[in-house]
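Enquirer: The sequence and its predicted three-dimensional model are supplied below.
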Amino acid sequence: MQSFDIIIIGGGAAGFFSAINIVEKNPKLKVAILERGKECLSKVRISGGGRCNVTHACFVPNDLVKFYPRGEKELKGPFHQFCSGDTIEWFEKHGVELKIEEDGRMFPVTDSSQTIIDCFEKAVQKLGIKVYTSQSVQSLFYKGDVWKIETQKDQFQAEKIVVATGSNPKIWELLQQLGHEIVSPVPSLFTFNIKDIRIKDLMGVSAEVSVKVKNSKLAASGPLLITHWGMSGPAILRLSAWGARELFDKNYQFSIQINWLKDQNFEEVMEVLQELKLENAKKNIDKFCPFALPKRLWESILMASGIQLESKWADLNKKQLVKLAEELTAASYQVNGKSTFKEEFVTAGGIDLKEINFKSMQSKLLPNVYFAGEVLNIDAITGGFNFQNAWTGGFIVAENI
């Protein structure tokens, strides 16, 4: 039986950040990390296409929480304690400089996730934190003021434990047996599978759109990317994150409505088209697109509206104009299934947030148990927000321990 003051279960971003901050604040504490896999920080390695999207350049807590479909209300207090600016400062102190990209995402200036991994591994070594890999936790129980942890290899004990296991069903099951309520996990951040003649040969084409799920309040706007399996891009990912539960209940079979012109409505577009018919009567309709749309997309929309590509504007009849305005502002597509967004699988679900004290990240039900990261029912859209939740949780855990 190996004894420690604190054991962190989970060797990912939240686990390492918690451990490092705990020992930096109190070097006398004996701390260990238990990781079930053969190596630690695997999600950090693949994040941001191998560049590691550390955080986002959104520095106001009340604005930052808006990126979290689950956890918005609960994270307000924590983000006032440790926000994106604190993350930048923390990494700078540990020798890692971050840079801001145009869309607000922040990466190490090296553009390599290895920089973050090296930073954590160096800190852990320097602080004497023990890291055990291939240690899958099998049981967890509290006896005589001490937590006993059995893995398939060893036995450990500690006064306090920090659970930072992400979406690990086995740990959720153990916590459920100890009395915690688990909000059942469903996928979040996924792309839509759509087979439709209108987008068949448009892979790689993107446009600024607004999109909504029919017969639902779900709506989002932003860039949409056409892929060989359907649709992706920020607008679709936002829709999937906010609609994670609703779309799961629909078994990923539903219709979406796309406005390819984002903010213009049917009436406004009809007006524009009628003016164009008069002013550009002799121009070829496929050569003169009045909207900021990629050429291939414009041609596809024309064909879907029953318009020959070599037609002149003057040739269009009222019926064709109406159909074109509809295709531009309210095109309907059937979604049949989903695909995971890259390898960065995000789950909606986890420990029910009402059972957590967000001032300390401590369990309200179990003595000396703390939580950090996605083990909780908190998730965000892409852009560094899930990592920011991990850093904030880890920092607060350390402060309180």
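Expert: That came in fine, so what should we check first? Please read these numbers as outputs of a predicted model, since none were measured by experiment.
Enquirer: contacts, neighbours, all on C-alpha from now
Expert: OK.
Enquirer: After the helix or strand containing Gln320, which helix or strand is next? Please name it.
Expert: Gln320 is located in helix 318-329, with elements delineated by DSSP states H and E. Downstream of helix 318-329, the next assigned helix or strand under DSSP H and E is strand 331-336.
Enquirer: what's the neighbour count on Gln334?
Expert: Neighbourhood size, Gln334 [other C-alpha atoms under 10 Å]: 17.
Enquirer: this is the other structure I want to compare:
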Amino acid sequence: MKIIVIGGGAAGFFTAINIAEKHPEYNVCILEKTRKLLSKVKVSGGGRCNVTNERSRPSELVRFYPRGSKKLHQVFKRFSTTDMVTWLSKRGIETKAEEDQRMFPMSNSSQTIIDCFLKQAARFKVSILQNETLTALNQTGNQWQVTTTNQIYEADKVVIATGSSPSTWKVLEQVGLAITPIVPSLFTFNIKDERIKHLPGISFAEARVKIAGSKLEENGPLLITHWGLSGPVILKLSAWGAYELESKTYQFDILVNFVGGLAPDEVRKHLVQYREANPKRKVINYPLFDVPKRFWDSIISCCCIASETPFSELSKKQLNKLVEELAQGKYVVHGKSTFKDEFVTAGGVKLSEVDLETFECKRFPNLYIAGEVLDIDALTGGFNFQACWSAGWIISESI
């Protein structure tokens, strides 16, 4: 039997390896359009490869998937994060969980995962052909004809695992599969503002960010960057709000609470109490709410509070402005940037097109789909990879 897996990334390799291991008599081949294999694995987790997440219960896992969450519950019951850790361990790779429950190889190097996949592919005689861009798929009876830029292949079964690929979606549309609109997910916010212009690298352990005029609101760690704002709270907003923010052409206002989500009234009450207890202390010398000193200095300047001003001389206007900047500072977003080198999209082949018991297309027998080419995407933390591992395993079991 000839199995062609299209895509030399995480989902493609994992699927091909498991098929070949279960059925050594099969001819399994990976077609990759570039000269680079497993490139997304290489950059994942800052080069350390955030291979999965410590959370193992499906009911907990699915909460991290803006698209596909409910339908993935049964998928994760069949192949969980724990199963992936075991799979790696059996192949000589031990993993570790960090405080935020992200999991990495003990080596702290993505090359460890890449080497493992390449070794397993060679061990089970998986053929790998590069510079093979998919241009057409045609069903001929129970078989498939795979056309690339170089030649035409015949296959008994085809697995599409190309990740976020406009050219692949175009081919699949031509086959007859329904595709949901494709928009970016997991991106950072571009902001040009004097208050944060000189503060790249400053972070807040817990912030709350709301999209003005929207129900979108998230909390979590926040990071000031050279281009604006990033960190888990921003990435969560970008994922859950992928379609809404795209409709705004990435031009919108946000309200930022830098003080752990404390309500403005609570912030004001704390400031007044501190002023009464420490009237002679200079405001600039005593950053409250555990905010970084450089950020406090910038906000004090923004509020027109002179460096010599003691708390007792704060005017009502200055106090109100300080409360506003700390608890609901307004910032204008004028674009987005890709999060590191990890490009994730929302949208793809509609999940209604696929039988998630097998990941085979319902209307096109012997055509399977795995990974981000499907309308599945997740927050950062190893969740996108886990969706690839689970789908790849189920496909290998089905085939």
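Expert: Thanks, I have it. In this text, all values refer to a predicted model and were calculated from it rather than measured experimentally.
Enquirer: ok so, going back, what residues in the second structure pair up with the helix holding Gln320 of the first structure?
Expert: Under TM-score structural alignment, helix 318-329 of the first structure corresponds to residues 316-327 of the second structure.
Enquirer: hang on, the earlier thing: what does the helix holding Gln320 of the first structure contact?
Expert: Helix 318-329 of the first structure is touched from outside by 258-262, 264-266, 269-270, 273-274, 301-302, 304-307, with contacts defined as C-alpha atoms under 8 Å, 6 or more residues apart in numbering.
Enquirer: Please, where are all the strands along the stretch 251-400 of the first structure?
Expert: Ranges of strands within the stretch 251-400 of the first structure are 253-259, 331-336, 338-340, 346-351, 356-357, 362-363, 369-371, based on DSSP state E, counting those that start in this stretch.
Enquirer: Kindly report the same for the stretch 101-250 of the second structure.
Expert: Under the criterion DSSP E, counting those that start in this stretch, the stretch 101-250 of the second structure contains strands at 102-105, 127-129, 134-140, 143-148, 152-155, 157-160, 179-185, 187-190, 203-211, 217-224, 228-230.
Enquirer: Not counting sequence-adjacent ones, nearest residue to the corresponding residue of the first structure for Asn190 of the second structure?
Expert: Alignment note: Asn190 of the second structure maps to Asn193 in the first structure; criterion TM-score structural alignment. Nearest residue to Asn193 of the first structure, sequence neighbours excluded (C-alpha to C-alpha, 6 or more residues apart in numbering): Gly230, at 4.6 Å.
Enquirer: Burial check on the one you found, number of neighbours?
Expert: Here the number of neighbours of Gly230 of the first structure (other C-alpha under 10 Å) works out to 23.
Enquirer: Hmm, it is touching Phe190, no?
Expert: No: counting by C-alpha atoms under 8 Å, Gly230 of the first structure does not reach Phe190; the two are 11.3 Å apart.
Enquirer: quick one on the thing from earlier: among the contacts of helix 318-329 of the first structure, name the ones in helices.
Expert: Members of the contacts of helix 318-329 of the first structure lying in helices (criterion: DSSP state H): 266, 269-270, 273-274, 301-302, 304.
Enquirer: And the spatially most distant residue from the centre of the first structure, how close does it get to Glu310 of the first structure?
Expert: In the first structure, the greatest distance from the average C-alpha position (C-alpha atoms, centre = their mean) is reached by Lys282, at 48.6 Å. Remark: distance between Lys282 of the first structure and Glu310 of the first structure (C-alpha to C-alpha, to the nearest Å) = 11 Å.
Enquirer: What of Gly384 of the first structure?
Expert: As judged by C-alpha to C-alpha, Gly384 of the first structure and Glu310 of the first structure stand 46 Å apart.
Enquirer: Also Cys289 of the first structure?
Expert: Taken as C-alpha to C-alpha, the span from Cys289 of the first structure to Glu310 of the first structure is 13 Å.
Enquirer: Repeat that for Phe385 of the first structure.
Expert: Going from Phe385 of the first structure to Glu310 of the first structure by C-alpha to C-alpha gives 47 Å.
Enquirer: the more surrounded of the two?
Expert: More neighbours surround Phe385 than the other of Phe385 of the first structure and Glu310, with 24 against 11 (other C-alpha under 10 Å).
Enquirer: quick one: what's aligned to that one in the second structure?
Expert: Matched to the second structure by TM-score structural alignment, Phe385 of the first structure sits across from Phe383.
Enquirer: again, but for Val23 of the first structure
Expert: Matched to the second structure by TM-score structural alignment, Val23 of the first structure sits across from Ala20.
Enquirer: Excluding chain neighbours, what is closest to that match?
Expert: That would be Phe124: by C-alpha to C-alpha, 6+ apart, it lies 5.7 Å from Ala20 of the second structure.
Enquirer: show me the contacts for the corresponding residue of the first structure for the one you found.
Expert: Aligned by TM-score structural alignment, Phe124 of the second structure pairs with Leu127 of the first structure. Neighbouring residues of Leu127 of the first structure by C-alpha under 8 Å, 6+ apart: 20, 23-24, 27.
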